[in-house]
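Asks: Sharing a sequence plus its predicted fold:
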Amino acid sequence: MEFLRWSVEDGVAIVTINRPPANALARAIISEMDALLDELAVKDEVRVVVLHGEGRFFSAGADIKEFTEVSSGEEFTKLARNGQIVFDRMESFSKPIIAAIHGAALGGGLELAMGCHIRYVTKSAKLGLPELNLGLIPGFGGTQRLPRFVGAAKAAEMMFTSDAITGEEAVQFGLATRAFDDEELLPQTLAIAKKMAQKSPIALAAAIKTLQYSKTSTFDAGLQVEAESFGQVFVSEDAKEGIQAFIEKRKPQFVGK
């Protein structure tokens, strides 16, 4: 891949966006992310994914120069749908994806981060959707995901003013989970990711699946899916191992079966 590189450490795939100077979200990066999800899905040694940016930024936004290559509304619609589909894949991916955000996550960069299950940030990071500065609106799911995290009024304010919020404010408003000092972001994120990687892959996938229903379904429908998933997980080898390890007061060894 040209712009995404990755390695595995203790069950965690560390994926780095490498398109200096700003890691602008070119169409090629979205295509590479789509292909990478296919690859990571079948890698048993990968249990958690951490996504971060090389250099000064997580991703400072979409590649505006590419916009000048698109000539029709229909092409822009197709461009937006392609990004939405990939970010939807990330959100429903069977392995946790954590965004480690430093510098800036703006426009398409923030939309990419919102497609992840969890966001950790530096305290000074800038997060926002400034598309209205260009006479545009967010197109990769930002208008739908941002209100889920910060509420409709705050999302409207952020989009209408194009003002970014800091990492600390992102935690305050629910857009991010934790804020760290710059030098602590990646080490702390990896430590948390490695803790997650010790869990049963089957249980992690089931937890992700059931959490998705809390966003799109009724409470009763979500409870039904939870009950069904609970039953499916309960008969797995990992569940038997986890219960036995608890009884024997030892650390479980999950194998993903």
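Replies: Perfect, I can see it now.
Asks: going forward, measure contacts between C-alpha atoms and count neighbours the same way
Replies: Noted.
Asks: And the closest residue to Arg56 other than its chain neighbours, how far from His117?
Replies: In this structure, Arg56 finds its nearest non-sequential neighbour in Gly103, 5.6 Å apart by Cα to Cα, 6 or more residues apart in numbering. Separation of Gly103 from His117 (Cα to Cα, to the nearest Å) stands at 20 Å.
Asks: same deal with Val233?
Replies: For Val233, the distance to His117 - Cα to Cα - is 21 Å.
Asks: go on, Ile208?
Replies: With Cα to Cα as the criterion, Ile208 and His117 are 8 Å apart.
Asks: Would you map the strands across the stretch 101-250 of the chain?
Replies: Per DSSP state E, counting those that start in this stretch, the stretch 101-250 of the chain carries strands over the ranges 104-106, 118-122, 126-128, 165-166, 178-180.
Asks: name the helices or strands packed onto the shortest one?
Replies: Other elements packing on strand 165-166 under the criterion 3 or more Cα pairs under 8 Å, 6 or more residues apart in numbering; DSSP states H and E are strand 126-128.
Asks: How about residues contacting the strand it packs on?
Replies: With contact meaning Cα atoms under 8 Å, 6 or more residues apart in numbering, strand 126-128 is reached by 102-107, 110, 158-159, 162-167, 170.
Asks: What is the most widely separated pair among these?
Replies: Distance extremes for the contacts of strand 126-128: the farthest pair is His102 and Met159 at 20.5 Å, using Cα to Cα.
Asks: ok, those two, which is more surrounded?
Replies: His102 (30 against 23; other Cα atoms under 10 Å).
Asks: Might you report the residue contacts of that one?
Replies: Counting by Cα under 8 Å, 6+ apart, His102 has contacts Gly53, Arg56, Phe57, Phe58, Val121, Thr122, Ser124, Ala125, Lys126, Asp182, Leu185.
Asks: Switch these over to TSV; also include distance to Ala227.
Replies: Compiled in TSV, the contacts of His102 are given as follows (distance: Cα to Cα, whole Å):
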residue	distance to Ala227
Gly53	38
Arg56	45
Phe57	42
Phe58	38
Val121	34
Thr122	37
Ser124	41
Ala125	39
Lys126	40
Asp182	41
Leu185	36
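Asks: Need the buried ones from those selected in PyMOL.
Replies: Here is the PyMOL selection string for the buried members of the contacts of His102, based on 16 or more other Cα atoms under 10 Å:
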select buried, resi 53+57+58+121+122+124+125+126+185
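Asks: Okay, one more to line up with it:
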Amino acid sequence: MPVVLYEKKDRIAYITLNRPEVLNAIDQETLCALTEAWIEVRDDPDVWVAIVTGAGDRAFSAGADLKEMALRWSKKEAGEPLQDISPPLTPMRGLEVYKPFIAAINGIATGGGLEIALACDIRIAAEHARFGQREVVQAIMPGWGGTQRLPRFIPFGIALEILITGDFISAEEAYRFGLVNKVVPAAELMPAAEALARRVNENGPLAVRAIKEAAYKGVQMPLEDALRLESELFDKLILTEDAREGPLAFIQKRKPEYKAR
């Protein structure tokens, strides 16, 4: 059985972490497969938005597979050569994809699991979901962006408390802090994620991607540089076929037919 499932339907990609017997923990094979799924979304013209979730109802992902990590470190301590087979680019670091990703968080999201959710654009949580960065409990630290993204997404003091205590927060707390966009009953999680994906897909896909690119890049720039970036993306976007179709459909009182070109 694949450690990551990839399906697509109606321009939506479904990426499922598929190791429920270990709470969808991330080993090297899973990390590589997850990266391949992200690249597939990026490169497939028939996919406009992606939903990421975990198999089962207990966990989105419990993070890095600690058994594999301990084995790899024991080999290193024994003097055996230790080759890092992690892909050079991952969803959590370096892999830029401007199609939107929705995390449907169906249980525990801790450590690397939370970092995967943070690498998505919108997060919807089931009521029983819990969130944490537990690395400090094992005397290590987040390595997939947790120390950088979490303080950017929620108040700094709350983020630091989560990071240095290793304590969990509930789905309701995550919503209150702004970590997740919505909390729903478990049975409504995937329908809510799919409804949001379909709503996004009603809009011009190239505009959606340009907006995401402008937001992510611009927030790291001085305002003047960010405004210049927005203007450049706008100028490119208005030359597209979709940008002509949108206003024309409005004038003709019909639903636009966007083609991502």
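Replies: Received the coordinates, thanks. As the structure is a computational prediction, the values presented were derived from the model and not from experiment.
Asks: And the TM-score between these chains?
Replies: Overlay of the two chains. TM-score (TM-score structural alignment, normalised by the length of structure 1): 0.92; 254 aligned residues with a Cα RMSD of 2.1 Å.
Asks: picking up where we left off before, ok, the alignment partner in structure 2 of the residue nearest to Arg56 of structure 1 to Pro205 of structure 2 distance?
Replies: Per TM-score structural alignment, the equivalent position to Gly103 of structure 1 in structure 2 is Gly107. The gap separating Gly107 of structure 2 from Pro205 of structure 2 is 30 Å, by Cα to Cα.
Asks: which residues sit in contact with Val52 of structure 2?
Replies: Neighbours of Val52 of structure 2 in contact, by Cα under 8 Å, 6+ apart: Tyr14, Ile15, Thr16, Leu17, Phe101, Ile102, Ala103, Ala104.
Asks: Just give the number of residues close to the match of Gly103 of structure 1.
Replies: By other Cα under 10 Å, neighbour count at Gly107 of structure 2 equals 26.
Asks: dump the residue contacts of it.
Replies: Asp57, Arg58, Ala59, Phe60, Ser61, Ala125, Ala126, His128, Ala129, Arg130.
Asks: can you check Glu245 of structure 2 too?
Replies: Pro256, Glu257, Tyr258.
Asks: Mind giving me the ChimeraX select for these, buried ones only?
Replies: Of those, the buried ones can be selected in ChimeraX as follows, counting by 16+ other Cα under 10 Å:
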select :256,258
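Asks: Just name the closest of the contacts of Glu245 of structure 2 to Leu31 of structure 2, please.
Replies: Tyr258 (33.3 Å).
Asks: The closest one pairs with which position in structure 1?
Replies: So, by TM-score structural alignment, Tyr258 of structure 2 is matched to Phe254.
Asks: ok but its match is inside a strand, no?
Replies: No - counting by DSSP: H, G, I helix; E, B strand; the rest coil, Phe254 of structure 1 falls outside a strand, being coil.
Asks: wait, what's in contact with it?
Replies: Here Phe254 of structure 1 is in contact with Gln198, Lys199, Ser200, Pro201, Asp238, Glu241, Gly242 (criterion: Cα under 8 Å, 6+ apart).
Asks: Adding distance to Phe93 of structure 1, write the strands of the stretch 101-250 of structure 1 out as JSON lines.
Replies: Output for the strands of the stretch 101-250 of structure 1, formatted as JSON lines (distance: least, Cα to Cα, whole Å):
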{"stretch": "strand 104-106", "distance to Phe93 of structure 1": "21"}
{"stretch": "strand 118-122", "distance to Phe93 of structure 1": "12"}
{"stretch": "strand 126-128", "distance to Phe93 of structure 1": "23"}
{"stretch": "strand 165-166", "distance to Phe93 of structure 1": "27"}
{"stretch": "strand 178-180", "distance to Phe93 of structure 1": "22"}
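Asks: Indicate which one of those strands is closest to Val46 of structure 1.
Replies: strand 118-122 (17.0 Å).
Asks: and that closest one, what other elements does it pack with?
Replies: So strand 118-122 of structure 1, by 3+ Cα pairs under 8 Å, 6+ apart, packs with strand 97-101, helix 167-173, strand 178-180, helix 185-197.
Asks: Find the nearest non-adjacent residue to the alignment partner in structure 1 of Ala186 of structure 2, please.
Replies: Using TM-score structural alignment, the equivalent of Ala186 of structure 2 in structure 1 is Asp182. Closest residue in space to Asp182 of structure 1, ignoring its immediate chain neighbours: Thr122 at 5.4 Å, by Cα to Cα, 6+ apart.
Asks: Tell me the residue in structure 2 aligned with that neighbour.
Replies: By TM-score structural alignment, Thr122 of structure 1 lines up with Ala126.
Asks: what's its match in contact with, if anything?
Replies: Ala104, Ile105, Asn106, Gly107, Ala171, Val183, Val184, Pro185, Ala186, Glu188, Leu189.
Asks: now do 6 Å
Replies: Contact partners of Ala126 of structure 2, counting by Cα atoms under 6 Å, 6 or more residues apart in numbering, are Asn106, Val183, Val184, Pro185, Ala186, Leu189.
Asks: The second one - how many residues pack around it?
Replies: For Val183 of structure 2, the tally of surrounding residues (other Cα under 10 Å) stands at 22.
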